[in-house]
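Q: Any chance you can model this:
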Amino acid sequence: MLRALTILSAREVRRTYGIHEVLCGASMAIDEGERVGLVGRNGSGKSTLARIIAGAEEPDTGEVVRRGGLRVGYLSQEPSFAPGLRAVDAVLAGLESWQQAVDRHDEVSRLLSGDPGPRLDALLHEQADLASKIERLGGWDQRHEALALLGMVGITDPEAIVDTMSGGERRRVALARLLVTNPDLAILDEPTNHLDLETIEWLEGWLANRFTGALILVTHDRYLLDRLVTRTIEVEQGVIHVYQGGWVRYLEAKAEREAHAERVDSNRRNFLRRELEWLSRNPKARSTKQKARVDRVEAVRDQVGPKREVAARIEISGERLGRTILDAEGLDVEIGERRLLEQVNLQLSKGERLGIVGPNGCGKTTLLRVLTGELAPAAGEVQLGKRTQIAFLQQSRGGLDDNESVFDNVGDGSSRVVLGDTELDLRSYLERFLFDTHAQRQKVGTLSGGERARVALAKTLRTGANLVILDEPTNDLDVMTLTALEDALGDYPGAVLVVTHDRWFLDRVATGLLVFEDRQLVRHAGGWADYVERRKLAARDEPAPARASGGGRGASEQAPPPPQEAKLTYAEELELETLLERVDAAEQQVSALEAELAGADFYERPVAEQQAFFPKLEAARAEATRLAERWTELEDRRPR
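A: As a prediction, this is how the structure comes out:
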């Protein structure tokens, strides 16, 4: 049974594909109006968990319990539609009960307009009941609402047949279909893919201010995760970890948890190394008197080395830079008879990282194709520097052979990669992009969208370049890989042009923006947040504040010499004898509390009990950290 506050509960959910267990006993609960972010790297099981919660896929074991009458809306990455539907009808198809009531009301009205005979009273009653039902389901203006939503997500022709649309357009129709239904629980899997920045900001406002149901977001959009989410659930190696708050609070709490685990594991490894040395040189180590010490070594050995996910490591090799990287003058850019840009001038220098933004269809990708020489401009010219070499990641992720392996696609006949002054074996290079030996042998055609995106990125960045051009690089990438890419671009000495709808990415990477405005390319300093703030100031007729340059640190002071460590006192020796057991007990207490938090029944408790739980958990974590640090201190001072 679910109490009134909890609308859905997943308990001990397991799901296996082949020999790979994606979910290993996941448990969670969702409350009314709650906003949950599902995060984790590609292939971690986020989308699988979302499909199971939505009822689109069944778990191997475990159960999902939904409150009676719960209306669930699910936006999948590959939505389906009945054949032959117009866009507006596809959206209204999400309102099945409303549409049936309207159709029946029209039929009853048609019958009443004729000669209903003895059925007159019954039909009049039915017509009144249907009118009341339609009002309860949103009123008579749902068609108008559907048309408005289609326009907001960028579908300009509501009469267009969905079958003829691109994948991105179909996803936008599916998003409008979900929003018009206003479900009790909305599950959105990568909702910002194929949306432009203005539409993403509109969607964020809609979800924050108009949508009243519970929300589960599977997304790489860190702005959404930070602004909308009240609880973050990370899926890592099939297990879920629960954190309170949005993206920034999640990062802080995760870093603290991993740092604590790293300290404890390091302490255990150091202790184990010393004790094994003692065992190897002490012939009486197996005596009865020393048995407790030997048992303690065995216990620690079993606990050392918890498996942790490996982070992506991306490095971009910059070729020797010339004075001029790119110089475009008087560019006119057209598609067919449609003029996209007029008289554009653009100079690009080393160290500049420019984000290109504008609404869908304005010509961002076309501009990149002109700058790379793939398309000729209608007027003007593009000059590249004598030493300019381009690495171009296309939005289509073209250049990959589905019938070839990951290794062969990226290597292109070579088994070595040169990154600056470092030469790498291709297998080691691919491991940096999270492809192990088995994954390197897989054919690209069998990969997921996220894995395919990593292959394309690895292939693009393999060769040295001093101009990196990226067209929607964040599509399908998990946030961990995105962070690694952002770090690499920040260290890159060359120039970067990037088309992206990811606001967080722009804030971390861009030194400036090129914004499509009335067939012009207007340059703005800073990232997305700077641009938004400047627009607000301009609307108030105030000058935008100058963007501060990066502040350097002052001269560092010489650190004082470390204090002389004193030998252990007798009391400290006694304390050390039992300290490891206390550390283990404290960690077990933290683990038990974290398991309690992740349990499906946690959110069935009274609110006051839930609120009292979190200070208890933080106190347990602090005590475990204190004891672990005390153990390290005494172990380091113990005579060898």
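Q: okay, CA-based contacts and neighbour counts for the rest of this
A: Fine.
Q: Let me know the distance separating the nearest residue to residue 414 once chain neighbours are set aside from residue 435.
A: Distance criterion CA to CA, 6 or more residues apart in numbering; nearest residue to residue 414, sequence neighbours excluded, is residue 426 at 7.9 Å. Going from residue 426 to residue 435 by CA to CA, to the nearest Å gives 11 Å.
Q: Could you pull up the contacting residues of the spatially most central residue of the chain?
A: Nearest to the geometric centre of the chain sits residue 220, at 2.4 Å (CA atoms, centre = their mean). Residues in contact with residue 220, defined by CA atoms under 8 Å, 6 or more residues apart in numbering, are 39, 190, 474, 477-479.
Q: can you tell me how far it sits from residue 593?
A: Separation of residue 220 from residue 593 (CA to CA): 29 Å.
Q: Count the neighbours of residue 368 for me.
A: When neighbours are counted by other CA atoms under 10 Å, residue 368 registers 21.
Q: C-terminal to the host helix or strand of it, what's the next element?
A: Secondary structure assignment for residue 368, by DSSP states H and E: helix 364-371. Elements were assigned by DSSP H and E; along the chain past helix 364-371, the next helix or strand is strand 379-384.
Q: residue boundaries of the helices in the stretch 501-640 of the chain?
A: Remark: helices assigned in the stretch 501-640 of the chain by DSSP state H, counting those that start in this stretch are 503-509, 528-539, 570-598, 607-637.
Q: for these, which one ends up most surrounded?
A: Greatest average neighbour count among the helices of the stretch 501-640 of the chain goes to helix 503-509 (a mean of 21), per mean count of other CA atoms under 10 Å.
Q: let's see this one next to it:
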Amino acid sequence: MNLVNLESVSHAYGPKPLLAQVSLGIEAGDRVGVVGRNGDGKTTLISLIAGTLAPDSGRVTHNRGLRVGHLSQGDRLDPAATVRQIVLGDRAEHEWAGDQAVREILANLLGDIDLSARAGELSGGERRRTDLARLLIEDHDLVVLDEPTNHLDIEAIAWLAAHLTARRSALLVVTHDRWFLDAVCTRTWEVVGGTVQRYEGGYAAYVLAKAERARIAQAAEERRQNLMRKEIAWLRRGPPARTSKPKFRIDAAQALIADEPPPRDTVELVRFAAARLGRTVYDLEDVTLHAGGPGQGPLVLDRCTWQLGPGDRVGLIGVNGSGKSSLLRLLSGSVVPDAGRVVRGRTVRLAHLSQELAELDPARRVLETVEEVRKFIQVGKREWTASQLLERLGFRGEAQWKVVGDLSGGERRRLQLLRLLMDDPNVLLLDEPTNDLDIETLNELEDLLDAWPGTLVLVSHDRYFLERVTDRCVALLGDGRLSMLPGGVEEYLQRRAAGAALTARAAAAAPGSTVAAATAPGTAAPAAPAGPSAKEAREARKELARLERRLDQITGKEATLHAAMAEAAADYARLATLDAELKELAAQKESVELEWMELAERLGD
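A: This is a model prediction of the structure:
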């Protein structure tokens, strides 16, 4: 059943036509992702479909009685209303508290927000999550979402994807989060040049189909050029002899990438990085760190030892508030640890992209702002001008001569990132660099970072970008340690889920808990497992000490391997062998850490 139909719809802002004679429809059960460059009309398209915007011409038809839920980029929350009033309305507490679906939405989106707080007291991210929770609790036939993953961490994004997939309503979503598109959407619309190109499948299928269309278009253009040359030859020499027509074979989608090399030559990049950085980049030695300063705020690191070597590309994962930004500030030197020390290599040239936008001269032109840092830069084996890099990151043509004061927040962030890269750093600390970037710009940034030789630490809620740009992941799990994640984001989600289940079981077994109180009179509650005996505790503590010594040995071996890699910078084969040994060592370390944590939990340490 069709829910919404667009017939020959056109719309423009000023002289720029965003949509021209677009006809399409959404059916019940459709889950459509909308992609395209910033400014090409994605938000305009979904606003027309949601009915919050009228077209300049054409017709938008809604099915009778259609219930549409629309999350726009800006909310209209009443600043005097409480979160409870906004999200739950006039529902009685027993009504919503007894609804499993409602409790799940509240727990995953508003778990850290006081329901009695007023909207005017909330941060921008908290207002966004409140608005999203309000929409999800309501029943809709069509849910229209504009950048729903903004202000959500990786864990919340994974939950939202599962929630939307399980809903029966149709879905239309604009997002730059490519993992989310693949996880949720079964169709993809690309808004480009005033038209809407339609593809089956999520982001991965869209990329393959678009590449195939481009290949066919290129073959057609080559054929047209050949025909033109033949026509010119016939006009000059007379009819040519009959020739066989060229035949074009349409390859399977997999063949498009069969001969594509890996995105990065890791050994080559490590060699360059080691030449630029030497043996030491960052060594954290027995460091203790609190997020709010010495002894203030949540504990981020507790007597932690960690090494960041030349050419390492590390993704840093953790829930909001776990201390990811604090760790980057520690590495940048803007905060000092409570205890321990941070050893920084002498040759480190650092660039730190924080979540706060740096002050830029609003009267300067975009190109001038970049060229004042540097006019040329060597990335990999190619030299780029400031203008060429600006074009790669979305500042095309006249956009390079815009005044900085006229730029949007997303454009300022791109400009800030480019200024950092133009300073030719050999260590990059990137805190949420993908905010407000469209998919095409993200692709260019990924390609640029692929050729950049140096050490990289990345914090990002964009799971696709995180796994695409980095080689390994570490997590802040709230235990004061930096935990290796050989399985990447998927392992992080599994470990978080396991930790939540363990916490729930412990809470259920605690005296006075809801579960304990629910036990019927005269019925014995399940006996709690007895703690270890004195002898078992002594043996367990000996084992803990052995594991700690093993961890120290592994850390020492890691340092030795990093030093050996720096010395073997020109020996590719040796570097590859050392890299394999380093990865095997990391896996061993992760296994020992897990064993230590399980033993410590049994002892109650």
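Q: Post the TM-score for the overlay when you can.
A: The TM-score (TM-score structural alignment, normalised by the length of structure 2) is 0.71; 469 aligned residues with a CA RMSD of 3.3 Å.
Q: one step back: the residue nearest to the centre of structure 1: what secondary structure?
A: When classified by DSSP: H, G, I helix; E, B strand; the rest coil, residue 220 of structure 1 comes out as coil.
Q: Tell me the counterpart of it in structure 2.
A: In structure 2, the residue paired with residue 220 of structure 1 is residue 176, using TM-score structural alignment.
Q: How about the residue mapped onto residue 417 of structure 2 from structure 1: what's its closest non-neighbour residue?
A: Under the alignment (TM-score structural alignment), residue 417 of structure 2 pairs with residue 457 of structure 1. Nearest residue to residue 457 of structure 1, sequence neighbours excluded (CA to CA, 6+ apart): residue 393, at 6.8 Å.
Q: Which parts of the stretch 301-450 of structure 2 are helices?
A: Counting by DSSP H, counting those that start in this stretch, the helices of the stretch 301-450 of structure 2 are 324-332, 366-371, 386-392, 409-422, 439-450.
Q: mind listing what's buried in stretch 60-80 of structure 1?
A: Using 16 or more other CA atoms under 10 Å as the test for burial, stretch 60-80 of structure 1 gives 63-64, 66, 71-77.
Q: equivalent range in structure 2 for that stretch?
A: By TM-score structural alignment, stretch 60-80 of structure 1 lines up with residues 56-76 in structure 2.
Q: hmm, who's touching that stretch?
A: 2-12, 21, 48-51, 127-128, 131-132, 135, 139-148.
Q: try stretch 444-456 of structure 2
A: By CA under 8 Å, 6+ apart, the surrounding residues in contact with stretch 444-456 of structure 2 are 263-264, 269-270, 272-273, 276-277, 308-314, 379-380, 392-393, 425-430, 465, 468-470.
Q: Report the buried members of those residues.
A: Counted by 16+ other CA under 10 Å, those give 269-270, 272-273, 276-277, 308-314, 379, 392-393, 425-430, 465, 469-470 as buried.
Q: At which residues are the strands of the stretch 101-250 of structure 1 located?
A: Assigned by DSSP state E, counting those that start in this stretch, the strands in the stretch 101-250 of structure 1 fall at 185-189, 214-218, 231-236, 239-244.
Q: Please dump those strands into a markdown table; it should also carry mean neighbour count and distance to residue 537 of structure 1 for every row.
A: As requested, these are exported to a markdown table (neighbours: other CA atoms under 10 Å; distance: least, CA to CA, whole Å):
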| stretch | mean neighbour count | distance to residue 537 of structure 1 |
| --- | --- | --- |
| strand 185-189 | 24 | 33 |
| strand 214-218 | 23 | 32 |
| strand 231-236 | 22 | 33 |
| strand 239-244 | 20 | 34 |
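Q: could I get the ones you listed as JSON lines with distance to residue 150 of structure 1?
A: Below are the strands of the stretch 101-250 of structure 1 laid out as JSON lines (distance: least, CA to CA, whole Å):
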{"stretch": "strand 185-189", "distance to residue 150 of structure 1": "17"}
{"stretch": "strand 214-218", "distance to residue 150 of structure 1": "21"}
{"stretch": "strand 231-236", "distance to residue 150 of structure 1": "30"}
{"stretch": "strand 239-244", "distance to residue 150 of structure 1": "34"}
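Q: And those strands: which comes nearest residue 298 of structure 1?
A: Taking CA to CA, strand 239-244 is the member of the strands of the stretch 101-250 of structure 1 nearest to residue 298 of structure 1, at 26.7 Å.
Q: How far does stretch 282-298 of structure 2 stretch from one end to the other?
A: Here the two ends of stretch 282-298 of structure 2 are set 23 Å apart, with distance taken as CA to CA.
Q: Let me know the secondary structure of residue 24 of structure 1.
A: Relying on three-state DSSP, one would call residue 24 of structure 1 strand.
Q: so how far is residue 470 of structure 2 from residue 119 of structure 2?
A: Residue 119 of structure 2 is 37 Å from residue 470 of structure 2, by CA to CA.
Q: any idea whether residue 251 of structure 1 is helix, strand or coil?
A: helix.
Q: Can you give me the neighbour number for the counterpart of it in structure 2?
A: In structure 2, residue 251 of structure 1 lines up with residue 207, judged by TM-score structural alignment. Per other CA under 10 Å, the neighbour tally for residue 207 of structure 2 reads 15.
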